[in-house]
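Visitor: how would this look folded up:
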Amino acid sequence: MPLQIDVITLFPEMFQAITCYGISGRAHRNDVFQLHTWNPRDFATDNYRTIDDSPYGGGPGMVMLPQPLDDAINQARSRQRTEAIDKTHVIYLSPQGTLLDHEKILQLSQLNGLILLCGRYEGIDERIITRQVDEEISIGNYVISGGELAAMVLIDGIIRQTPGVLGCAESAKEDSFVHNLLEYPQYTRPENYRGDSVPSILLSGDHAKIYRWRLQQSLGRTWLKRPDLWDLKHKQGLSKEENELLEAFKRTQHLKIN
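Guide: As a prediction, the model looks like this:
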């Protein structure tokens, strides 16, 4: 059964980026997942289709009203029940949520039904979070205009983990962050580009040496560029081979500096 995704959004047209283009677009055409959008304005009860109001207690901006969101989520739940999904998972894309990482993507990829709630303005009425939301997720410590882009990031990450979506099954296994390591550097033709040559080991045909070189580059890049990720990898523990490769990488960096 295809993964069922319902999105509560004031801008449903934005999600054509997911359903019409790239890997996720192909997956959508192949019925790997189904995506339905619900505009809260369609559930407003007044002639102006009002979906926001000023916050109690004062302050800048507007807050999204509870009733249109509540009704939209209930409609999405009802639709998913018609697809034999009794328990769907409601996620509010929020800067107050848990920071999205690869492990969370893997967890969510095991579910059959998701409802993604995209806020706007100063956010949504807190009562909707307590009544309807199972989990809040953030894609980073910065501010964007609404939850739509965050929802698309989440959807794309989940779809990549679905078997058969990527052209090569190994691609997902070798992505950055899979083993708390950044990916090794990649090269393609020509062998020499404006004076810069492809590392000779990649042209050697010796797969064991290529594997060790790539592992060393992944270890070294993570150690250099992402100390936060390196801490996670270090807590997992390094094998004897990984320790040796990393020490050799550090020596090359020392030589470069000096």
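
Visitor: C-alpha from now on. contacts and neighbour counts both.
Guide: Noted.

Visitor: show me what contacts residue 136?
Guide: By CA atoms under 8 Å, 6 or more residues apart in numbering, residue 136 lies in contact with 91, 92, 93, 94, 96, 97, 98.

Visitor: If we ignore the residues flanking it in sequence, what's nearest it?
Guide: Spatially, and ignoring its direct neighbours in sequence, residue 136 is nearest to residue 97 (4.2 Å; CA to CA, 6 or more residues apart in numbering).

Visitor: on that earlier part again, among the contacts of residue 136, which one has the most neighbours?
Guide: residue 92 (26 neighbours; other CA atoms under 10 Å).

Visitor: which outside residues touch the helix or strand containing that residue?
Guide: Assessed by DSSP states H and E, residue 92 sits inside strand 89-99. Under the criterion CA under 8 Å, 6+ apart, residues 111, 113-119, 129, 132-143, 147, 150-151 lie in contact with strand 89-99.

Visitor: one more to put side by side:
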Amino acid sequence: MKIDFLTLFPEMFEGVLGSSILKKAQEKNAVEFNVTNFREFSSNKHQTVDDYPYGGGAGMVLTPQPIFDAVGKLKETSKAAPRIILVCPQGERFNQRKAEELAGIDHLIFICGHYEGYDERIREHLVTDEISIGDFVLTGGELPSMVIADSVVRLLPGVLGNVDSPLQDSYSSGFLEHPHYTRPSDYNGMKVPDVLLSGNHQLIEEWRLKESLKRTWQRRPDLLEARELSEDQKKWLEQLKKEDE
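Guide: Have a look, this model is predicted:
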């Protein structure tokens, strides 16, 4: 996979892309990151990339020319049509399903804006996806673009050490993930559940499924509304509700 970031602040990406899983993913040749300052594509002699909005109003608006030209240049080296992602508060809410969808794309281009917003022609005629990571406003698109990239890259084949890890993540299964424990089994009187020490893998798997369902029901019941439950899961859920009465 190839991921390009168009930004006015390329230095913001150095620590994140050069650390942890994202660094390992590059070393394994699973992904190639490129960060481009789209100010370099400005045709203005002062390299300005923003201007006052028509009709008046607060703030400055990013002009279309530098971004259109920067994306055009990146597309020249793309083997297939890239997904061009605008990160903004008005976009589709990002979730695990979207991450899985984007993980199957060969080339992603993130447009990271600043200031008041973008010229609307960028939205209408250039981008393929508008994505928001939540109902709040940030200074720019750099942080959310890195959040999305991290979520996507960890799903690529060979990036994580255990191939089952992404399949067990919260949201991947439709439920929140079950609790985890490690050594020691007794820490200051706080003990690991006996079932996890039993060695009975069938009972352990059942416990994990029940705990996953319980945690989802307690913390994110909205996730259960759109999911079809098995008969066992329905029974467990009814039992949980009775215990809570």
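
Visitor: Among the contacts of strand 89-99 of structure 1, name the buried ones.
Guide: Those of the contacts of strand 89-99 of structure 1 that meet the buried threshold are 113-119, 129, 132-133, 136-140, 147, 150-151, by 16 or more other CA atoms under 10 Å.

Visitor: how many neighbours does the counterpart of residue 56 of structure 1 in structure 2 have?
Guide: Alignment note (TM-score structural alignment): residue 56 of structure 1 maps to residue 54 of structure 2. Other residues lying near residue 54 of structure 2 total 7 when counted by other CA under 10 Å.

Visitor: before we move on, the earlier item: sitting in helices, which of the contacts of strand 89-99 of structure 1 do you find?
Guide: Judged by DSSP state H, the contacts of strand 89-99 of structure 1 include 129, 132, 150, 151 as members of helices.

Visitor: Contact partners for the alignment partner in structure 2 of the second one?
Guide: I take that to be residue 132 of structure 1. Superposed on structure 2 with TM-score structural alignment, residue 132 of structure 1 falls opposite residue 126. The neighbourhood of residue 126 of structure 2, defined by CA under 8 Å, 6+ apart, consists of 68, 84.

Visitor: And residue 48 of structure 2, by the same measure?
Guide: 39, 42.

Visitor: Check the spacing between it and residue 25 of structure 2 real quick.
Guide: 35 Å (CA to CA, to the nearest Å).

Visitor: Who are the contact partners of the residue lying closest to residue 186 of structure 2 once chain neighbours are set aside?
Guide: The spatially closest residue to residue 186 of structure 2, leaving aside those adjacent along the chain, is residue 192, at 6.5 Å (CA to CA, 6+ apart). Applying CA under 8 Å, 6+ apart to residue 192 of structure 2 gives the contacts 181, 185, 186.

Visitor: pretty sure the second one is touching residue 191, no?
Guide: Yes. Between residue 185 of structure 2 and residue 191 there is a contact at 5.7 Å, judged by CA atoms under 8 Å.

Visitor: Give me the three-state assignment for the aligned residue in structure 2 for residue 205 of structure 1.
Guide: Applying TM-score structural alignment, one finds that residue 205 of structure 1 aligns to residue 199 in structure 2. Classification of residue 199 of structure 2 by DSSP: H, G, I helix; E, B strand; the rest coil places it in coil.

Visitor: ok, residue 199 of structure 2 - how many residues close by?
Guide: By other CA under 10 Å, neighbour count at residue 199 of structure 2 equals 10.

Visitor: ditto for residue 221 of structure 2
Guide: For residue 221 of structure 2, the neighbour count with other CA under 10 Å is 14.

Visitor: if I look at it, how far off is residue 237 of structure 2?
Guide: Residue 221 of structure 2 is 11 Å from residue 237 of structure 2, by CA to CA.

Visitor: Quick check: residue 34 of structure 2 is in a helix.
Guide: No. In this structure, residue 34 of structure 2 is strand, not part of a helix, as judged by three-state DSSP.

Visitor: could you pull out the strands for structure 1?
Guide: Along structure 1, the segments classed as strands by DSSP state E run 3-8, 33-38, 52-53, 63-64, 89-99, 113-118, 135-138, 192-193, 196-197.

Visitor: Mean per-residue distance, the second one versus structure 2.
Guide: Relative to the matching residues in structure 2, strand 33-38 of structure 1 has an average distance of 1.2 Å after the fit, by mean CA distance after the TM-score superposition for structure 1.
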